[in-house]
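Undergrad: sequence and computational prediction follow.
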Amino acid sequence: MSRPFASVRARATLAATLVVAVALVAAGTAVLLSLRSNLLGEAGTQAERSAREVATGLAFAKPYDDLPLDVDDRPVQVVDEEGRLVAASEDLERISGTGVDAVKPQPAATARDGGDDDDDDAADDDDHGESLEPGEIGARTTVSDGSATIDGDTEDYRFAAVPVETEDRGRLTVYAGAPLSAEHGAVNTALTVMLIGFPVLLAVVAWVTWLVTRRALRPVEGIRREMAAITASEDLARRVPVPDTHDEVARLASTTNETLTALESSVERQRRFVADASHELRSPIASLRTQLEVAAAHPELLDLGGAVEDTVRLQRLAADLLLLARLDAGERPADARVDLAALAREAAEGRRGVRVRAEEDVTVAGSRGQLERVLANLLDNAQRHARSAVEVSVRRDEGPHGAGGGGQTAVVAVADDGEGVPAADRERIFERFVRLDAARSRDDGGAGLGLAIARDVALRHGGTLTVRDTPAGGALFELRLPGA
């Protein structure tokens, strides 16, 4: 596997693993918080139940010794409104979190003489200012967290404080605790499972992502290898394999093959163009060289007119080749407004047998020089094949033009009274270096680039160039361009 594709696999695997890791951490955190909240709520409920059970006994004026203070080894404190501990679980050795640190009931005098002001404040706070009738238990419960040591065992507890109004002992507050060991154990167990399970799950996700990415990128690697082989061999006839997956990779392979087909066609067209251009250049160059060599040996035999004529042919052919090269390179035409009627009259001026019929103000957007070249090439072709007359017409057409459809279209038609173009050759004549009259001399027929240039320019301007027969049997070339 090459480095670029291995890097893609690594990045995809890392990204998938990170996404899953973030999701797992978020979900795990939510689960732990929810579990802890539920267990704390359950512990609070148990503590409140124990506190209300003791408060019920106090409401019925039970003695302290008859209260259920030692049920399930849970810490219980009963505090009067002065903050004095009046009853507590028998084995309670230490307590924190209730606001009253005493673990043994205190005599009344001791409580009054040496009572803790903080305990008084805590008792006052626990009452919440709730007004109660004698024998009534407070509806509101205060919950707090702390710890306690019972019979040598220290644990964390959740404490519930419940006020109760008695007839003979005044306002009392009952503190009862429920152990948090179940909550701590459950949370720790869940955390342990997550710490062990999450890495395993992430490893599975990474492994599966690595395998899936490898399988997904295997066709891409096949495409890369074939493209590398094509580049090394320069054989544009080869094609990359198209997988049967009907997905993005398959479409990539199909598009690559279409690009290779277009590239092969372009290269082949360029090869033919270079070969044809070399062939066309060989004749005037050879003729000019012959004349110059004869003139060098026999100055009196110099055919100056023929040399000038060959030089002009070379100049025109070079200009045609340069224009075609610019068109092939995708040169965009200028965006100037061109009056086709005026352009047609200028192109026909000085040509024998050419008549122009033009509507006024038929304008298009484009390159004046290139459109002038199109008209000149069409007129040259028409005069070459006409018996006696050539007619040029310029008009507006409200119908769709060939490239865009819709809107006003400018139409330039060049008709001759010659023999016309056979239906089988009406597209072939627009190919480069094609001349239908095999018996025609090169001097009279040109290089076969005029119509090819005309169509290429028309296409670059968003239009079309077609040919059909006139009613009289001659050829009618029709240039359609979108109106400005």
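TA: Everything's here; your move. Numbers count the residues shown, from 1 in each chain.

Undergrad: please make it C-alpha for all contacts and neighbour counts, starting now.
TA: OK.

Undergrad: I'd like the distance between the residue sitting furthest away from the middle of the chain and Q77.
TA: Largest separation from the mean C-alpha position in the chain: A109, at 82.1 Å (C-alpha atoms, centre = their mean). Counting by C-alpha to C-alpha, to the nearest Å, the gap from A109 to Q77 is 19 Å.

Undergrad: which residues touch the closest residue in space to G57 that isn't next to it in sequence?
TA: Leaving aside its chain neighbours, G57 sits nearest to L67 (6.2 Å; criterion: C-alpha to C-alpha, 6 or more residues apart in numbering). For L67, the contact set (C-alpha atoms under 8 Å, 6 or more residues apart in numbering) comprises V54, G57, L58.

Undergrad: also this one, for the comparison:
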Amino acid sequence: MSRLFGSVRSRATLGATLVVAVALVAAGTALLLSLRANLTSEAGTRAERSAQSVASELAARTPLDKLSGLDAEDTPVQIVDEDGVLLAASEDLERISGTGTSEVTPAPERSDDDDRDDREDRDDREDGGSDDDRDDESLDPGEISPGASFTNGTATIDGDTEDYRFASVDVETPDGGRLTVHAGAPLAAEHSAVGTALTAMLIGFPLLLGVVAAVTWLVTGRALRPVEGIRREMAAITASEDLRRRVPEPATHDEVARLARTTNATLAALESSVERQRRFVADASHELRSPIASLRTQLEVAAAHPELLDLDGAVEDTVRLQNLAADLLLLARLDAGERPAGTRVDLAALAREEAAGRERVTVEAEPVEVSGSRGQLGRVLANLLDNAERHARERITVTVRREGGEAVLGVADDGEGVAEADRERIFERFVRLDAARSRDDGGAGLGLAIARDVAVRHGGTLTAGAAPAGGALFELRLPLAGADRGTPGA
């Protein structure tokens, strides 16, 4: 069960169904209450009309046994006096409740003397009482109360018991004092309508919820189908380790399509990174093989013929191995995302320091400070000067200047320069453009690659171009110390 509702599709279906269920229950309850209130009000209106009709006859001095309202088949009527004594009731009325009196048999008729005494008692009470003691709703003889009071109850007529809505209306008769007429209207239509609506809801709501759940399940499944395709393809790529494969991209322009495009872009970057790493390992192995083989050969010859030991050559091969190992270690740290230190470095002082001892190098620099690793930036400048010395004919110029919010360090030589088509390729690892350059003279081809990576880690750039003297010009651009440039190496 937990696995079933662990899917987005199941949770979306359950959530949509619950929301619709709550909405349907709320709407259904409101509808039933409104329907019941309207039908009950309608029944009350009918009961009030019946009570008003009987009250009108009483106000017109119609005798009790001549009242037409007492003959209605489905309208129970009671007429009581001020003392609650039942004076008249509908024919075939067997039982009643909810009107204030449960009597269904009228009291015996009183004599004229009793009526006369009652009228005198009422007159005495009216004459002797103050205005405050009189009923606030006092009526004149022959007047009917404008409003009615309503109650719910039951009545049994000719053996049939039903629920009724009763209306009570007061009337001041010309000679009989105040009487109250209770008339009822059946609530059978209200019960039937409410019951029918409730039955329809009990049958229809589950069906509607089933339709909502099914539609949500299908729509969600259709929407998530590309996601499942992406998941399956990613699982296949993981199992096969074939980074050349790509996930399917839907033809839509929604979030799923953007997810697929981002996934493919990530796979492409990962493939490029893995391929670059493979080339790096292969090239590093190839570069290490030569000095190691040369050193081994010299040691084997020296072991057999000590007099033939080329000590200078052995030392040179050892130095090459040391330098190559240092370059590989630095590249590994850079690839791992090592962030440079945030110390202030004066590029002018650094340029003079690195140029010291190099005969053909001149420095033209103004004090400019950047933030970063002094050791790594010194390595960049050293690599650029080493590269320039291998190609310069007579002169190498190092310049340091401020340009806007950047510090610009330039290394120019008067050699043959770099062809425009090769100005980006020279920054690739283990790339040598000059076939005449041997490994002994030209190094392993990692100097410019290291310089470019260090520049990027410091939030800057390193580019190759043409020098004014016709040779190559390498420009390192770094943000000035304190400039807003984000996190280095990010």
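TA: Cool, the structure landed. Values in this document were obtained by computation on a predicted structure and should not be read as measured data.

Undergrad: quick check: TM-score for this pair?
TA: Superposed pair, TM-score by TM-score structural alignment, normalised by the length of structure 1: 0.87. Supporting alignment: 458 aligned residues with a C-alpha RMSD of 2.6 Å.

Undergrad: can you give me the strands in the stretch 301-450 of structure 2?
TA: Ranges of strands in the stretch 301-450 of structure 2, per DSSP state E, counting those that start in this stretch, are 343-346, 361-365, 369-372, 396-403, 406-413.

Undergrad: re the thing from before, which one of the contacts of L67 of structure 1 sits closest to L378 of structure 1?
TA: Using C-alpha to C-alpha, V54 is the member of these that sits closest to L378 of structure 1, with 115.1 Å.

Undergrad: counterpart of that closest one over in structure 2?
TA: Mapped onto structure 2 by TM-score structural alignment, V54 of structure 1 lines up with V54.

Undergrad: helix/strand/coil for that match?
TA: For V54 of structure 2, the secondary structure call by DSSP: H, G, I helix; E, B strand; the rest coil comes out as helix.

Undergrad: counterpart of G204 of structure 2 in structure 1?
TA: So G204 of structure 2 corresponds to G197, using TM-score structural alignment.

Undergrad: A449 of structure 2 too?
TA: Using TM-score structural alignment, A449 of structure 2 pairs with A452 in structure 1.

Undergrad: was I right about that match contacting E431?
TA: Yes: between A452 of structure 1 and E431 there is a contact under C-alpha atoms under 8 Å: 5.5 Å.

Undergrad: who has more neighbours out of those two?
TA: A452 (21 against 15; other C-alpha atoms under 10 Å).

Undergrad: for the match of G204 of structure 2, pull up the helix or strand it's in.
TA: Using DSSP states H and E, the element containing G197 of structure 1 is helix 181-233.

Undergrad: to what extent does that helix diverge from structure 2 after superposition?
TA: Comparison of helix 181-233 of structure 1 with structure 2 after fitting gives an average deviation of 2.1 Å (mean C-alpha distance after the TM-score superposition for structure 1).

Undergrad: how about the contacts made by the aligned partner of G465 of structure 2 in structure 1?
TA: Matched by TM-score structural alignment, G465 of structure 2 corresponds to R468 in structure 1. R468 of structure 1 sits next to G420, V421, A423, R426, A475, L476, F477 when contact means C-alpha under 8 Å, 6+ apart.

Undergrad: rewinding a little: of the contacts of L67 of structure 1, closest to L301 of structure 1?
TA: The nearest member of these to L301 of structure 1, counting by C-alpha to C-alpha, is V54 at 141.9 Å.

Undergrad: can you tell me which residues contact the closest one?
TA: L67, P68, L69, V174.

Undergrad: can you pull the contacts of the third one?
TA: In other words, L69 of structure 1. V54, P75, V76, Q77, A88, S89, E90.

Undergrad: go through these and name the one nearest G353 of structure 1.
TA: Taking C-alpha to C-alpha as the measure, G353 of structure 1 lies nearest P75 of those, at 125.0 Å.

Undergrad: what comes up buried for the helix or strand T463 of structure 2 falls within?
TA: Using DSSP H and E, T463 of structure 2 sits in strand 461-466. Judged by neighbour count using 16 or more other C-alpha atoms under 10 Å, the buried positions of strand 461-466 of structure 2 are T461, L462, A464, G465, A466.

Undergrad: may I have the distance across stretch 412-420 of structure 1, first residue to last?
TA: 18 Å.

Undergrad: now the equivalent of R428 of structure 1 over in structure 2. Nearest residue, chain neighbours left out?
TA: For R428 of structure 1, the aligned position in structure 2 is R425, judged by TM-score structural alignment. Of all residues not flanking R425 of structure 2 in the chain, V431 sits nearest, at 7.4 Å (C-alpha to C-alpha, 6+ apart).

Undergrad: OK, contacts around E478 of structure 1?
TA: Counted by C-alpha under 8 Å, 6+ apart, E478 of structure 1 has contacts V411, V412, A413, V414, L465, T466, V467.

Undergrad: ok, and the closest non-adjacent residue to the counterpart of it in structure 2?
TA: For E478 of structure 1, the aligned residue in structure 2 is E475 (criterion: TM-score structural alignment). Distances taken as C-alpha to C-alpha, 6+ apart place G410 nearest to E475 of structure 2, at 4.4 Å, with adjacent residues excluded.

Undergrad: and for the one you found, the neighbour number?
TA: G410 of structure 2 has 24 neighbours, counted by other C-alpha under 10 Å.

Undergrad: contacting residues for it?
TA: G410 of structure 2 neighbours (C-alpha under 8 Å, 6+ apart): T397, V398, T399, V400, L473, F474, E475, L476.

Undergrad: pick the one among those closest to R95 of structure 2.
TA: Nearest member of the contacts of G410 of structure 2 to R95 of structure 2, counting by C-alpha to C-alpha, is L476, at 108.5 Å.

Undergrad: can you confirm that closest one is in a strand?
TA: Yes: using three-state DSSP, the assignment for L476 of structure 2 is a strand.

Undergrad: picking that back up, any idea how far the match of G204 of structure 2 lies from A23 of structure 1?
TA: If you go by C-alpha to C-alpha, the gap between G197 of structure 1 and A23 of structure 1 works out to 14 Å.

Undergrad: likewise L32 of structure 1?
TA: Distance of L32 of structure 1 to A23 of structure 1, given as C-alpha to C-alpha: 14 Å.

Undergrad: so the two - more neighbours on which side?
TA: Set L32 of structure 1 next to A23 and count neighbours by other C-alpha under 10 Å: L32 wins out with 17 against 12.
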